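Peer 1: Sequence and predicted structure, then a few things I'm wondering about:
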Amino acid sequence: MLYGLLDTQRRLTRALVDNALNTCQSLCGEWTAALPRASRDWLVRATCAFDTAPPFAIAAVQSGGKSVPVEESIIDEMPIGNLREFTRARGNAPVSGTCPVLLCAPLAGHHAVMLRETVETLLETRDTVYITDWADARDVPLVAGPLALSDYVHSLERFIGIVTASGEPAHIVAVCQACVPALAAASLLARHKAHCLGSVALLGGPIDTRLHWTAVDRFANSHSLNWFCDNVIDVVPPPYSGAGRRVYPGFLQQAAIIALQPARQLGLEARYWSNWFAGNLGGAQAALRSLNEYAAVLDMSERYFLDMLSVVFHENLLARGAWSIEGRRVDTGALAQVPLCTVEGDRDEITGAGQTHCAHALCHAPDTARHRQATIDQCDHYDLFIGPRWRNAVHPLLCEFWGVAERARATKAQLAARAP
């Protein structure tokens, strides 16, 4: 099988380049070995030969003109993935935002660490940020189940319950494909536990792919599920814990990502090498971190992949209000009173115009100040959560949206307390 062959190649690549680098360092010294080390990093990225994803390693963030230490921990572990918590160290002045943020990472090729900058930015204005860190399907034993889309919805329901266990509601932020299971989980919870939802924000999510097709939509709809099974699904080989599991391999996903957005990959590589050759080691290191985060890919279970194709692209179950999860109908109208924010990029080549904003109609969200929809100028898909557009346009918009929601909630609580 192709997976087994390429995995053997990747293991051999790691062994050879690591051995060559060690030899070069021992003979030439650390500085002279810099070019071989840079070449080694490039080869590992190009062949998807990372053994594990890079760590988040957010030691501190800049807030209020000073460096604030950050503590990281895993507060819930499941075979399907972990819930990571990032908290500003105690003893520092609290920021204005009170409710925690749960960042729902997409399961679309990249590890959650690709959202490292997103978490870092959120911590500048929030005391606590959580992120879903989904497992690589190759590392999940078959006994854990099929890893279906419904399993991810259940996991999000559980994670939201954990985040809000103290009684403080959470602001849910979903990115890209995560908007689908996140909106479903929030809708299911809203029927009985709407108090745990401070707000819901959807960034570039394919809620209704019938609107303004992109290349992704055209490709997904022009091929049957059987075609995808025959052409992109492979079996995880030993010695991985998930040996025998059918998956959409990360190396194929990376090829698709680069084919769809070659300019982004080339731009990241150019930034790294230009800094390196200019002698700007700090800039090169920062660029390398971004490159490695972008290149760290994971395997997606066959069941999840086919479920997404069916629910989102082929049958549009969420958009048509026809999606049920184990007998529970996903009623997005249950979110009518939960503040909703949708954000799209005007140059998004992955999620078409209106595919995210349509959530307002699906949720019957009234046209009030508590609800927002914004289209960011000169913004592509990744700009919605990484880079200058994220930092200077999207994040400030979210902060304003959260502020309005929290003030409205506080006012409502005060009125309730005064009522006889």
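Peer 2: Done, it's in.

Peer 1: C-alpha from now on. contacts and neighbour counts both.
Peer 2: Fine.

Peer 1: Identify the single longest helix in the chain, thanks.
Peer 2: Ranked by residue count under DSSP state H, the longest helix found in the chain is helix 2-28.

Peer 1: contacts for the helix or strand just after it?
Peer 2: Later in the chain than helix 2-28, the nearest helix or strand by DSSP states H and E is helix 34-46. Outside of helix 34-46, the residues within contact range by Cα atoms under 8 Å, 6 or more residues apart in numbering are Arg10, Thr13, Arg14, Val17, Asp18, Leu21, Cys24, Phe50, Asn292, Ala295, Ala296.

Peer 1: Now helix 34-46: buried residues?
Peer 2: Residues of helix 34-46 classed as buried: Ala34, Pro36, Arg37, Ala38, Arg40, Asp41, Trp42, Leu43, Val44, Arg45 (neighbour count, 16 or more other Cα atoms under 10 Å).

Peer 1: For Asn19, the count of nearby residues, please.
Peer 2: Residues within reach of Asn19, counting by other Cα atoms under 10 Å, total 11.

Peer 1: any idea how far Ala182 is from it?
Peer 2: 44 Å (Cα to Cα, to the nearest Å).

Peer 1: ok, second structure coming up, stack it against the first:
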Amino acid sequence: MSHFETDAIRTQTERSQFLEHSTPLYLTSSFVFEDAEDMRASFAEEKIRNVYGRYTNPNNSEFVEKICKMEGAEAGYAFASGMSAVFSTFAALLNSGDHIVSVRSVFGSTHGLFTNFLPKWNITTSYFDTNNLDDVEAKIQSNTKIIYAESPTNPAVDILDLERLGLIAKKHNLLLVIDNCFATPYLQQPIKFGADLVIHSATKLIDGQGRVLGGVTVGSADLIREIYLFSRNTGPALSPFNAWVLSKSLETLAVRVDKHCENALKVAQFLENYDRINLVKYPFLKSHPQYEIAKKQMKLGGNIVAFEIKGGIDSGRQFLNNIKMCSLSANLGDTRTIVTHPASTTHAKLSEEDRLEVGIIGGLVRVSVGLENVEDVIEDLKQALQNE
């Protein structure tokens, strides 16, 4: 059995007659057949081969195979974005009248999907308290099909006990679907704790350099089969070029994420000792409420640090205006450190009450710590705090 880093580098599904050392790009919309019987058998799925770019492509297959090995999954499907992975997973597995139990703190677009679009097909969602897993079973109904969660959560970096969620899902014969975007498969493998499916926005740390969009869902072969059949008909497939970029990105995932985590911990420790800050949340700080759970299920703490500046929403916005080096962007997981003020940007459309329920207080700032020299990152954050 090879190790994580070796699988990321040495998993290669295709070479042409030129025997490339690095997997080539397969920029073709379709594939040809040797004869009528080959074509018939391929469309009947009696043989596994590439048929049409919307179904499969060698670059997509390599990317998916790597993620499956990293996550310990049987199968997977790659998508054009993280949100197309989220939507397609739910659309493929749910029917009208079904119900989802979800953690309250989810990505803003996922919340929009649950509240604005799935109800059009009579699919409803109940939210459980991020910090109270006793609330999960109280929300389960007779028509519940899926328990859904992110861990760490966005943007407040809360940690959910994945093993406990897995036991609850098994007890009630429900599917457990985990968004593992913040952790990546390098830091956390939810399937080990009972997840049936794992979703990634590959746009974030998996790419790691802000170049391309992508998403992927992996898990049991039976469930992925349903997602595949839905997706080959609806067309959210990842492009071959983006799949090629993401597969190459996985080769450096471990070394990049190690450095991200090292830098993030130093940033969190600096902020924790700064008097303008009310609180700092980072999974591997001992002050984090779920520190022990994070240590149990994560290899390192990730690259996201959340902190609250004294003075509320105005102080948060002023802090962003004072930033000189770090980027102001809604993205995360880049080589470049990114600073976001959720209350006035990514979650501004939520009511204040809804924001508070998911831990988004007025002065909350989310930092996606990059790969610059950490002293330069800390110096920029420090001067931004001093200049308010």
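Peer 2: Everything's here; your move. Only a predicted model underlies this, so the values are computations on that prediction, with no experimental measurement involved.

Peer 1: Quick check: TM-score for this pair?
Peer 2: The TM-score (TM-score structural alignment, normalised by the length of the second structure) is 0.26; 180 aligned residues with a Cα RMSD of 7.2 Å.

Peer 1: Report all helices and strands that the helix or strand containing Arg164 of the second structure contacts.
Peer 2: Element membership for Arg164 of the second structure (DSSP H and E) is helix 162-171. Packing partners of helix 162-171 of the second structure (3 or more Cα pairs under 8 Å, 6 or more residues apart in numbering; DSSP states H and E): strand 175-179.

Peer 1: Helix 162-171 and the strand it packs on, what's the angle between them?
Peer 2: Relative orientation of strand 175-179 of the second structure and helix 162-171, computed by axes from the mean of the first three to the mean of the last three Cα atoms, to 10 degrees: 150 degrees.

Peer 1: Give the other helices and strands that the helix or strand following strand 175-179 of the second structure contacts.
Peer 2: Downstream of strand 175-179 of the second structure, the next assigned helix or strand under DSSP H and E is helix 184-187. Where contact means 3+ Cα pairs under 8 Å, 6+ apart, helix 184-187 of the second structure is packed against helix 58-71, helix 253-272.

Peer 1: can you tell me which of the ones you listed comes nearest to Glu353 of the second structure?
Peer 2: Nearest to Glu353 of the second structure among those is helix 253-272; the distance by Cα to Cα comes to 26.5 Å.

Peer 1: Name the next helix or strand following the one helix or strand Tyr127 of the second structure maps to along the chain.
Peer 2: Assigned by DSSP H and E, Tyr127 of the second structure falls within strand 124-128. Under the assignment DSSP H and E, the closest C-terminal helix or strand after strand 124-128 of the second structure is helix 134-139.

Peer 1: Can you name every helix or strand that the longest helix of the first structure contacts?
Peer 2: Short answer (3+ Cα pairs under 8 Å, 6+ apart): helix 2-28 of the first structure packs on helix 34-46, strand 234-235.

Peer 1: One more pass at 10 Å, please.
Peer 2: The elements that helix 2-28 of the first structure packs onto, with contact taken as 3 or more Cα pairs under 10 Å, 6 or more residues apart in numbering; DSSP states H and E, are helix 34-46, strand 234-235, helix 250-260.

Peer 1: what's the angle between the last one and helix 2-28?
Peer 2: Spelled out, it's helix 250-260 of the first structure. Going by the same axes, to 10 degrees, helix 250-260 of the first structure makes 80 degrees with helix 2-28.

Peer 1: which is the next helix or strand following helix 250-260 of the first structure?
Peer 2: Following helix 250-260 of the first structure in sequence order, the next helix or strand is helix 262-277 (DSSP H and E).

Peer 1: after that following helix, next one along is what?
Peer 2: That would be, after helix 262-277 of the first structure and using DSSP H and E, helix 281-295.

Peer 1: tell me which residues of that next one are tucked away?
Peer 2: Going by neighbour count (16+ other Cα under 10 Å), the buried part of helix 281-295 of the first structure is Gly283, Ala284, Ala287, Leu288, Arg289, Ser290, Leu291, Asn292, Glu293, Tyr294, Ala295.

Peer 1: I figured the fifth one was touching Tyr272, is that so?
Peer 2: The reference is to Arg289 of the first structure. Yes: between Arg289 of the first structure and Tyr272 there is a contact under Cα atoms under 10 Å: 9.3 Å.

Peer 1: Between those two, which contacts overlap?
Peer 2: Residues touching both Arg289 of the first structure and Tyr272 by Cα atoms under 10 Å, 6 or more residues apart in numbering: Gly283.

Peer 1: tally of neighbours for the closest residue to Pro181 of the first structure other than its chain neighbours?
Peer 2: Closest residue in space to Pro181 of the first structure, ignoring its immediate chain neighbours: Val153 at 5.1 Å, by Cα to Cα, 6 or more residues apart in numbering. Residue neighbour count, defined by other Cα under 10 Å, stands at 21 for Val153 of the first structure.
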